[in-house]
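Q: A predicted structure for the sequence below; I have some questions about it.
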Amino acid sequence: MNSVNSDMQLIWLRSDLRQHDNTALSAAAARGPTVAVYLLSPQQWLEHDDAPCKVDFWLRNLKELSKSLGELNIPLLIRTAAHWDQAQAELLKLCQQLKIEALHVNEEYGVHESRRDAAVAETLKAEGIEFHSYLDQLLFKPGTVLTKTDTYFKVFSQFRKVCYERLHRSMPARVKAPGKQAKLKIDSDPIADSVEGFTTPSESLQALWPAGEKEAQRRLDTFADAQIDYYKSERDFPAKPGTSQLSAYLAAGVISPRQCLHAALQSNQGEFESGKVGAVTWINELLWREFYKHILVGYPRVSRHRAFRPETEALAWRDAPDELAAWQEARTGLPIIDAAMRQLLETGWMHNRLRMVVAMFLTKNLLIDWREGERFFMRHLIDGDLAANNGGWQWSSSTGTDSAPYFRIFNPLSQSEKFDSEGLFIKHWLPQLAGLNKKEVHNPASAGLFGAADYPAPIVNLSASRERALTAFKNLPSRQAGGDDHE
């Protein structure tokens, strides 16, 4: 069989770097001989603040995927469209070269992603090439989980309730992986180790995040077998291995939410709202991920750097470059904040509880615009995902959907004492504080240890800065009401 077959299929891979349970890949392979393509878009990635460690993770996963697709005789081609507005020309050229009958994609949801896909579909259809897109990175298609008045939900608990009803009726099924096809006369392209504009992260960071579906599946199995039962009780303690460590794999689509849901259900006798509280809590986190992607579609302004609650655009954020830099560089003088920021800078990941703590500190205690924090996180997170990152930042800054009421401000010291009581997490990331006892380590300044082992004094007074934030929010034209807690 050669490459001029008329029923040739092309799958365009994006945030779905896996062979198993990949809707578009299975659909393409079921229709005819299949070729895969991945577009390198460095210019677009820079505009989206994608982190170098994330781009590196994609490249490493592409190498693994190329091997596993190679075993099925599905070649993986690499093309470049520096910017997404070049995608349609690049894909059309490839489709015409290979005499492709249809292009298959899994849906993506940001404003730019939707615009790109619409342009590609239009260009190909004009040339007689079919374009098929599939629901894949979500359990429910955006627009199908709506309020009684047919609007997108703004409150998570109500969204979750409808998701539960849907799951009771039918559980999203995993799709079959494609089988081996006859060999095509097309070779896979080599995959570069790096892309211009993105530095390669340290070997120690790479080692924390091995690439490939086998690793993602191993993490999922280990978590579902051994840890999910303790998830609710341990997930808030950053010194404990209480979380699944799957977020980077989910963001790149190396594992699917369906695979995660099925693993959790299997550990909980098929139950998702009763039974083991650990499994139910973890499934809830999968639904939070779902919720924020639906928000992206229903309220596109959050894709455009706008606050979900328009009245909060009037907040008098402070322009405080020195304080912003101290926060970014882990020298705020508050150990739990600095330890969390150090974890982010060195590993490309931050514990979820601490994401909320450092975000509230930046947006409330320093009264610095949440967009500064959102951008900084995206530039460093290996699991950076527009919907989840934006959702989390707007939740913490009380500008978002279902967000923390503005008067509920985490105190970093009490969070630290509660969730890192022995100071183990702090001492790991701030070894200069290793000599302090478990009381002093949370707030070296209060222990009268002026400049403890060259550690800075706090850059802000917590109670005065809390009052300042409350005043700024109270002065908004229309004060917000509280929503559900995302604890």
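A: Received, thanks.
Q: Please make it C-alpha for all contacts and neighbour counts, starting now.
A: Fine.
Q: So which residue is dead centre in this protein?
A: D385 (3.2 Å; C-alpha atoms, centre = their mean).
Q: List the contacts of it.
A: 251, 378 (C-alpha atoms under 8 Å, 6 or more residues apart in numbering).
Q: and the gap between it and E47?
A: 14 Å (C-alpha to C-alpha, to the nearest Å).
Q: For S170, grab the count of nearby residues.
A: Applying other C-alpha atoms under 10 Å, we find 9 residues neighbouring S170.
Q: One more to weigh against that first structure:
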Amino acid sequence: MHPSSVHLVWFRNDLRVTDNKALFNACQDKQAQVHALFTVTPEQWKTHNMALSCQAFIHNALLDLSISLAKLNIPLTIVISDTYSNAADKVAEYCQQHQATALFFNHQYALNEQRRDEKVTELLKNKTTVYAYHDNVFIPPGNVVTQQGEMYKVFTPFRNAFLRLFFSQNNASLPIPEIRTHQKAVSPLKAPLFSLENTSLPSFISTEEEALKRLKQFCYESVPHYAKWRDIPAVDGTSRLSPYLSIGLLSIRQCFNRLYQTEPDFLENNTSGAFVWFNELIWREFYQHLIVANPNLCKHIAFQLWTEKINWRNNQDEFNAWTQGATGFPIIDAAMRQLNQTGWMHNRLRMLTASFLIKDLLIDWRWGERYFMSQLIDGDFASNNGGWQWAASTGTDAVPYFRIFNPTTQGRKFDPDGEFIRHWLPELANVPNRYIHTPHEWAAKTNNSLDYPLPIVDHAKARIRAIESYEEAKK
């Protein structure tokens, strides 16, 4: 009798059983024995500044995944190794021990991840066939290019080219694979799967079911108002799906298909909430493609090389005040406290806090990029790096260096009554709406004492200083 094939599915940032290309393809051979594996790499996570909330989120998602896989009779093994390079060795070892005939995984695009995958492919050469899929993006990186065959440096032409290709391909979601009736029953894994420094529960429920429920709710309830609401931090107007997308409890195709089902003609109207949200998914795609086209981004090198000459001030006390939400600028401080307490920050506020650190305090954007990664439950290297370089005017299609957000007027614009500010800064509860963005002005006028720091910088002077520093570097 011919020994049956053994297919190993290596899960990474795709922790779901629905619409998972690697898993679906591994299950196509009805006779094959299918195994699943996840490698935990604590040292690598530390090097990449992965937030503890994100590690806990992954941990809980793996417990859920093991339940879903157990229903299909697919066993999930958790392997702990320090680094990615070490993880490649462990995967190759597993393949040898279980005589795996094929390894299936979905591509990740950052540099260390690509090197890990090249290593495992090399180790398995002539022994195990390796199948890799582009599952985390709509279109494989390297395909949305200019007529000269180069990666776009500006978003809008990228989006136009992307949309042309997008509709010429199949964007359907794949179903859950069938139960492997010939495989013996397995039990789901029990916690803890690996040691967690932070035992407090993440603010997001990490199950595939929750991800799909939130997506459906968002598309039906919030998408019609998304264009208007998404900039108002006091309103729950954004999708809050980024944590689910970053570890793959949700696929981008599921996002598109649910959106399309809800509003089939959204592409004809680029001011509709649905189009504005889909545009955000294309930005995510843009940044994924960019790190493949420019591996230097993964080494924290600026896209605009002249900006490497900027003379940063890098004042440690000011940086600490920023991280703690103690800058004396209410909208900035409220945003930083939201991040520190929930592991998530409203998108508009990500831009404002980043701009404040870089332009007002003249602190190297890499300091902020690292800090965000260490706190964000949805930390995704490509999007985080892209966002920080955008704010720093060092990236592709970035905000011009002389356009500098004024934190006070931005606060008035997006949180006019200070509802968001009061929620995160209870010490400003009694400040009237008129003064909520300049509380010390009110305290001085009314002889009230405030337990809130004075602004650590004069925005008008800081703005001039920033512009001069950039112009000096540009020479």
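A: Everything's here; your move. Keep in mind it's a predicted model, so treat the numbers as computed, not measured.
Q: Structure 2: which residue goes with the residue nearest to the centre of structure 1?
A: Using TM-score structural alignment, the partner of D385 of structure 1 in structure 2 is D380.
Q: And for E417 of structure 1?
A: In structure 2, E417 of structure 1 lands on R412 (TM-score structural alignment).
Q: check which helix or strand covers its match.
A: Under the criterion of DSSP states H and E, R412 of structure 2 resides in helix 407-414.
Q: For that helix, give me the average deviation versus structure 1.
A: Taken over the aligned residues, the distance from helix 407-414 of structure 2 to structure 1 averages 0.5 Å (mean C-alpha distance after the TM-score superposition for structure 1).
Q: Give me the contact list for the following helix or strand past that helix.
A: Next along the chain after helix 407-414 of structure 2, taking DSSP H and E as the criterion, comes helix 419-424. Defining contact as C-alpha under 8 Å, 6+ apart, one finds that helix 419-424 of structure 2 is touched by 233-234, 330-331, 334-335, 337-338, 415, 428-429, 436.
Q: Which one (most neighbours) among the residues you listed?
A: In terms of neighbours by other C-alpha under 10 Å, the contacts of helix 419-424 of structure 2 top out with I331 at 30 neighbours.
Q: Would you mind measuring from Y38 of structure 1 to A445 of structure 1?
A: From Y38 of structure 1 to A445 of structure 1 the distance is 52 Å (C-alpha to C-alpha).
Q: where along the stretch 351-487 of structure 1 do the helices fall?
A: Along the stretch 351-487 of structure 1, the stretches classed as helices by DSSP state H, counting those that start in this stretch are 352-360, 370-378, 386-396, 412-419, 424-429, 462-474.
Q: same deal with the stretch 201-350 of structure 1?
A: 203-208, 213-222, 231-234, 247-251, 257-266, 277-298, 321-328, 335-347.
Q: Switch those helices over to JSON lines; also include distance to D150 of structure 1.
A: Putting those into JSON lines (distance: least, C-alpha to C-alpha, whole Å) gives the following:
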{"stretch": "helix 203-208", "distance to D150 of structure 1": "43"}
{"stretch": "helix 213-222", "distance to D150 of structure 1": "35"}
{"stretch": "helix 231-234", "distance to D150 of structure 1": "33"}
{"stretch": "helix 247-251", "distance to D150 of structure 1": "28"}
{"stretch": "helix 257-266", "distance to D150 of structure 1": "25"}
{"stretch": "helix 277-298", "distance to D150 of structure 1": "11"}
{"stretch": "helix 321-328", "distance to D150 of structure 1": "41"}
{"stretch": "helix 335-347", "distance to D150 of structure 1": "39"}
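Q: which residues of the stretch 1-150 of structure 1 fall in strands?
A: 8-13, 34-40, 76-80, 100-106, 130-134 (DSSP state E, counting those that start in this stretch).
Q: got the angle for the second one vs strand 8-13?
A: Using axes from the mean of the first three to the mean of the last three C-alpha atoms, to 10 degrees, the inter-axis angle of strand 34-40 of structure 1 relative to strand 8-13 is 30 degrees.
Q: How about strand 34-40 of structure 1, which residues are buried there?
A: Across strand 34-40 of structure 1, burial judged by 16 or more other C-alpha atoms under 10 Å covers 34-40.
Q: ok, now the third one?
A: Of the residues in strand 76-80 of structure 1, those buried under the neighbour-count criterion (16+ other C-alpha under 10 Å) are 76-78.
Q: now, which of the residues you listed sits nearest Y134 of structure 1?
A: L76 (19.9 Å; C-alpha to C-alpha).
Q: What distance do you get for that closest one to F57 of structure 1?
A: For L76 of structure 1 relative to F57 of structure 1 (C-alpha to C-alpha), the value is 17 Å.
Q: With E234 of structure 1 instead?
A: E234 of structure 1 is 27 Å from F57 of structure 1, by C-alpha to C-alpha.
Q: likewise E101 of structure 1?
A: 31 Å.
Q: Quick check on those two: which one has the bigger neighbour count.
A: A count of neighbours by other C-alpha under 10 Å puts F57 above the other of E101 of structure 1 and F57, at 23 against 20.
Q: tell me the contacts of the more buried one?
A: 206, 209, 211, 382.
Q: Which of these are conserved in structure 2?
A: Retained contacts for the contacts of F57 of structure 1 in structure 2, judged by both residues aligned by TM-score structural alignment, their matches' C-alpha atoms under 8 Å, are 206, 209, 211, 382.
Q: Tell me the counterpart of A473 of structure 2 in structure 1.
A: By TM-score structural alignment, A473 of structure 2 lines up with L476.
Q: go on, L362 of structure 2?
A: So L362 of structure 2 corresponds to L367, using TM-score structural alignment.
Q: Tell me how far its match lies from F473 of structure 1.
A: Using C-alpha to C-alpha, which is the criterion applied here, L367 of structure 1 is 10 Å from F473 of structure 1.
Q: same thing with P42 of structure 1?
A: Distance from P42 of structure 1 to F473 of structure 1, by C-alpha to C-alpha: 39 Å.
Q: With that, I have no additional questions.
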